[in-house]
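Asker: Here is a sequence together with a model predicted from it:
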Amino acid sequence: MSEIEKTLPPEFLDAFAAIVGEANMRQGERILELDPGEDRHNLGASVVVSPATTAEVAAVVALCARQGVAIVTHGGRTGLVGGGISSPGQVVVSTRRLNHVERLDADERVAVVEAGCSLQSLQEAALTHHLEPGIDLAARGTATIGGMISTNAGGIMAFRNGVMRHRVLGLEAVLPDGSVYSDLTRVVKNAAGYDLKHLLIGAEGTLGIVTRAALKLEPLPDTHAVALFGFPTVAAALAAISRALAADTGRLRAAEAMWGSYFRYSAGHFGWSAPGFDMSQAIYLIVSLGGSDTEALQGELAAVLDDIQAEFPQTTAVLAGSVVQEQAIWRLREELGVVYRDYPDSPSFDVSVPLSELDSYVERITEGLAGIETGLAPFVFGHLADGNLHIMLNRSAEAVTGPMLAAVEAVLYRNIRTLGGSFSAEHGVGSKRIHALYDTADPVKLRLMQSIKQMLDPAGIMNPGKVVDFSRLSS
């Protein structure tokens, strides 16, 4: 008898096939044909089903609820905190067939999309109307809208347009009992009682499965200009962001930071340099302005440099003069594989810190990590305008386990809540960060989260072992 037959009876699997069709259900070796994505444990489930409609999702969930079978929802499998891992006896519900842009109204500046639609697909659909989703991230080709809603994704434009929570006007979801919550409101103003969609946004599939959403869109600039700045201090970089936000020409679209060690590591790998550009600065910043005239935007970036140099003379910059040069600059920030090449599966962290605390925070963690082990150091980069820092270590995953990992997290998360920040800025909690949530969150918040989970999912079948520690519900 196979492991699947031991954990899920044949009649149960037959019922799945009747709902989604035999071709849209995978078992055994056929599951191994799928790409597990960012975590090799994502596809440990006994069966993967791919419904094509909300009704099919509801039927699958209702079946699992009757049998007490756990469900793990998958979108693009780009999550970094173990939010999609699954085990034998569980069912993975894939949203890959729920991939349509159902409606896009240019006058409303609203799109209604299915959960399995990729961010890039929505971007391309919106582009034909000179619009954009107002959110962007490096995994745009794979990350799905449902997954981004479920993790409350952020990205490079959050400082201006907010995170995913601020982009969602309405949504539809299947709840743990198989009932369908449907509130596809397409308007910003809605004061009609509790705004329950916010329970599902950021819940990482623990309270239900998002199936459709109505999203706000933003006007797309006609053109843009990009520059890479080098600053002697974080204060100089923050001053440049303030100056760019107040630009007379164009709107700030991105302010992506790389602390010196990460920048030099990445630049060395790609062989990047520019005449007269100082490669020894403390921090570097990619600044993108959007507007209607490329030459005017480039002039504005030059004006930003002049103004910042008046206060911080060591500041240097290089202006991208072509698409190729832009791509080379962005590659320095986005191609994280350069770190994984030398430090396989390097532990990574995702914190947010108020801007006034950024400099002291990075100084403190750099010193604290060095105190754990000689030579241990962070690669720091992130979305500087909103205080979101991504931190990777110059060690492989194998070298940072057990007590050492706990010591690293103690350094990174110490007083993070009292600073006004968060241990998880945009990656979520998943299975890997539950302990951090319980170590840092307000106890009243935890009790409320546990109460909501128990009310909506008393059997604990929705993405068990993620976000909420179900074993603590009675404590």
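Answerer: Sure thing, it's come through.

Asker: CA only for contacts and neighbour counts going forward, please
Answerer: Will do.

Asker: From the contact counts, what lies against the helix ranked longest in the chain?
Answerer: As assigned by DSSP state H, the longest helix anywhere in the chain is helix 294-311. Contacts defined by 3 or more C-alpha pairs under 8 Å, 6 or more residues apart in numbering; DSSP states H and E place helix 294-311 against strand 223-231, helix 234-245, strand 283-291, strand 316-319.

Asker: can you tell which of those is closest to Ile156?
Answerer: strand 283-291 (10.5 Å; C-alpha to C-alpha).

Asker: That closest one versus helix 234-245: what angle between them?
Answerer: Strand 283-291 runs at 0 degrees relative to helix 234-245, counting by axes from the mean of the first three to the mean of the last three C-alpha atoms, to 10 degrees.

Asker: contacting residues around stretch 55-66?
Answerer: Residues outside stretch 55-66 that contact it (C-alpha atoms under 8 Å, 6 or more residues apart in numbering) are 16, 19-20, 51, 70-71, 93, 174-180, 461.

Asker: also this one, for the comparison:
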Amino acid sequence: MSEIIRSLQHDLNEFGANLHFIGSDTLRGRHPGEHPDNFGAGVMAQPATPEAAAVIVRWCVDNNVPVVPQGGRTGLVGGGISRPGDLIVSTAKLNRIEAIDPLARTATVGAGVTLQALQEAAAEFGLTPGIDLAARGTATIGGMIATNAGGILAFRNGVMRHQVLGIEAVMPDGSLVSDLTRVLKVSAGPDIKQLLIGSEGAYGLVTRAVVKLESFNPQRATALVGVQDAASALALVGHFRAQPALQLEGAELMWRNFFLDSARERGFDLDWLEEETPAVLLMEVSAASEEDARGALEDGLAALWEEHDLSSGIVAASLDQARRFWALREESEFIYRVQPAAPSFDVSVPPGALDAYVAGLKARLKVVDAVFDAYVYGHIADGNLHISVIGDGVTAASVKEPIEDAVYTGVAEAGGSFSAEHGVGTEKRRAYLTFGNPARRAVAQAIKAALDPKNLFNPGKVPYGA
């Protein structure tokens, strides 16, 4: 048994069932999530109450044991990796949906509640969280708060920063700060929750939250449309967003090689798609009825067809077909079958700059190596692109930094961000130090030093304090 577990059980035995400890033997039989080093510590604590979480953190402070918070372990940038000597504090047992208030349109939940669990619970009231993403089945609300997750609906509702009304968290000194406000309007001094949102576990461990809920309309229509570029796709998005009887529920653009390879991997029929179509837009709208949604989608596309030189399109004839459309965009793991360990990135640039950025990116990659290319796809309406670099030799150490430079060049100058929604973790350390704002880094490090003078909370990760 781990020495850390023995010490914890000896010192904290009065918490009994509210504290569960897992050692290396058990962890070895579990999937570590998106990074193989997530279980590197070999020991995990699973508090079942916020108070138990606070006690664990106080014990860690007293014993100088680093704390690595973990949620669903779906992060793609190594923000949850741990090392021998660390203690993983998992929110898995903080998984209660405590209350859903359909009048206030809020949900009070434990940090370990998955997005899908909250979606299903809210659906009983005709509501849904104002955020959605492909990892909904495993991503936790606490983890989404820690990384300021975005996703499919960010263009309409914003990111997690805009969806959280209240937070409870264990701070690095072991104190439990509870501010579970359930109203939007609060003007009572600095907003501590905003310090924790996007902090990637460096400033505290989120234990509970109050999140906003939105109306959910299942009456939908979905289409795939061949477009010439991002500008054409944005024109379609703008048209449908302006329709008073419609709600745009999703707008995802897939550049040609990503879409074709995703479709081929799934045996998806491509007979409808014209050859050499540069990109494919996945759109979903909702209306008063499924017939209204489908009719408005078809009529709108017909009206815009010639003006925007649309090359081809198909409207889903059933819910099952709509799900297959979405799988083309969301189930992107095929990338790592085509290109194992492909360098992957998520950036954001203002929507109007997308075409210039993508053209520049591909040109810069060719300068690094003539065989390099990129899968590009993402949330077109808010300018968030996901990029995976492909080609023989892309994983060589000698091209790691040149590839990063090719991806990140011009992003900040355009008014964007080198990390749109996945966080910084360990994988983007160089990008954070090279392409991030130095004044912002200095403030983040000063806050870290004030809150966590022993540097015990998620050490070695953003904001890379001493």
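Answerer: That came in fine, so what should we check first? Computed from a prediction, not measured in an experiment: that's the story for all the values here.

Asker: hmm, back to that, the longest helix of structure 1: which residues count as buried?
Answerer: 294, 296-298, 300-301, 304-305, 308-309 (16 or more other C-alpha atoms under 10 Å).

Asker: Please enumerate the strands of the stretch 251-400 of structure 1.
Answerer: Ranges of strands in the stretch 251-400 of structure 1, per DSSP state E, counting those that start in this stretch, are 251-259, 283-291, 316-319, 348-352, 378-383, 388-393.

Asker: Switch those strands over to TSV, and while doing so, append mean neighbour count and distance to Arg40 of structure 1 to every line.
Answerer: Formatted as TSV, the strands of the stretch 251-400 of structure 1 follow (neighbours: other C-alpha atoms under 10 Å; distance: least, C-alpha to C-alpha, whole Å):
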stretch	mean neighbour count	distance to Arg40 of structure 1
strand 251-259	24	29
strand 283-291	24	33
strand 316-319	21	40
strand 348-352	20	16
strand 378-383	23	24
strand 388-393	23	20
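
Asker: quick one on the thing from earlier: let me know the closest of the buried residues of helix 294-311 of structure 1 to Ile416 of structure 1.
Answerer: Ranked by distance to Ile416 of structure 1 (C-alpha to C-alpha), those are led by Ile308 at 30.3 Å.

Asker: circling back to that earlier point, out of the strands of the stretch 251-400 of structure 1, which comes closest to Gly147 of structure 1?
Answerer: Closest of those to Gly147 of structure 1 is strand 348-352, at 17.5 Å (criterion: C-alpha to C-alpha).

Asker: Which residues does that closest one contact?
Answerer: By C-alpha under 8 Å, 6+ apart, the list of residues contacting strand 348-352 of structure 1 reads 386-393, 421-427.

Asker: against structure 2, where does that strand fall?
Answerer: Mapped onto structure 2 using TM-score structural alignment, strand 348-352 of structure 1 spans residues 344-348.

Asker: average distance between the matching stretch and structure 1?
Answerer: Mean deviation of stretch 344-348 of structure 2 relative to structure 1 after superposition (mean C-alpha distance after the TM-score superposition for structure 1): 0.4 Å.

Asker: From one end of stretch 392-403 of structure 2 to the other, what's the distance?
Answerer: One end of stretch 392-403 of structure 2 to the other measures 13 Å (C-alpha to C-alpha, to the nearest Å).

Asker: Please spell out which residues along that stretch are buried.
Answerer: Within stretch 392-403 of structure 2, the residues scored as buried using 16+ other C-alpha under 10 Å are 394-395, 402-403.

Asker: Okay, helices next: where are they in the stretch 51-200 of structure 1?
Answerer: For the stretch 51-200 of structure 1, the helices defined by DSSP state H, counting those that start in this stretch occupy 54-67, 119-127, 145-151, 158-161, 164-167, 197-200.

Asker: elements contacting the second one?
Answerer: Contact partners of helix 119-127 of structure 1 among helices and strands, from 3+ C-alpha pairs under 8 Å, 6+ apart: strand 101-105, strand 131-132.

Asker: Export those strands to a markdown table and append columns for distance to Leu200 of structure 1 and mean neighbour count.
Answerer: Listed next are these as a markdown table, based on distance: least, C-alpha to C-alpha, whole Å; neighbours: other C-alpha atoms under 10 Å:
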| stretch | distance to Leu200 of structure 1 | mean neighbour count |
| --- | --- | --- |
| strand 101-105 | 21 | 15 |
| strand 131-132 | 23 | 22 |
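
Asker: List the residues that contact the equivalent of Gly79 of structure 2 over in structure 1.
Answerer: In structure 1, the residue matched to Gly79 of structure 2 (TM-score structural alignment) is Gly83. Gly83 of structure 1 sits next to 204, 428-432, 463, 466 when contact means C-alpha under 8 Å, 6+ apart.

Asker: Export these as CSV, with columns for neighbour count.
Answerer: Below are the contacts of Gly83 of structure 1 laid out as CSV (neighbours: other C-alpha atoms under 10 Å):
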residue, neighbour count
Glu204, 28
Gly428, 26
Val429, 26
Gly430, 25
Ser431, 20
Lys432, 16
Asn463, 28
Lys466, 25
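
Asker: what's stretch 179-199 of structure 1 in contact with?
Answerer: 58, 62, 110, 165, 169-175, 207, 212-215.

Asker: Let's see that with 7 Å instead.
Answerer: 58, 110, 169-175, 213-214 (C-alpha atoms under 7 Å, 6 or more residues apart in numbering).

Asker: which part of structure 2 lines up with that stretch?
Answerer: Alignment note (TM-score structural alignment): stretch 179-199 of structure 1 is matched to residues 175-195 of structure 2.

Asker: Equivalent analysis for stretch 124-138 of structure 1, please.
Answerer: Mapped onto structure 2 using TM-score structural alignment, stretch 124-138 of structure 1 covers residues 120-134.

Asker: What residues sit buried inside that stretch?
Answerer: Buried residues in stretch 120-134 of structure 2 (16+ other C-alpha under 10 Å): 121-123, 126-134.

Asker: For the residue nearest the centre of structure 2, which non-adjacent residue is closest in space?
Answerer: The centroid of structure 2 falls nearest to Ala149 when counting by C-alpha atoms, centre = their mean (3.9 Å). Of all residues not flanking Ala149 of structure 2 in the chain, Glu421 sits nearest, at 5.0 Å (C-alpha to C-alpha, 6 or more residues apart in numbering).

Asker: so that neighbour makes contact with Ala146?
Answerer: No. Look at Glu421 of structure 2 against Ala146 with C-alpha atoms under 7 Å: they stay out of range, at 10.7 Å.
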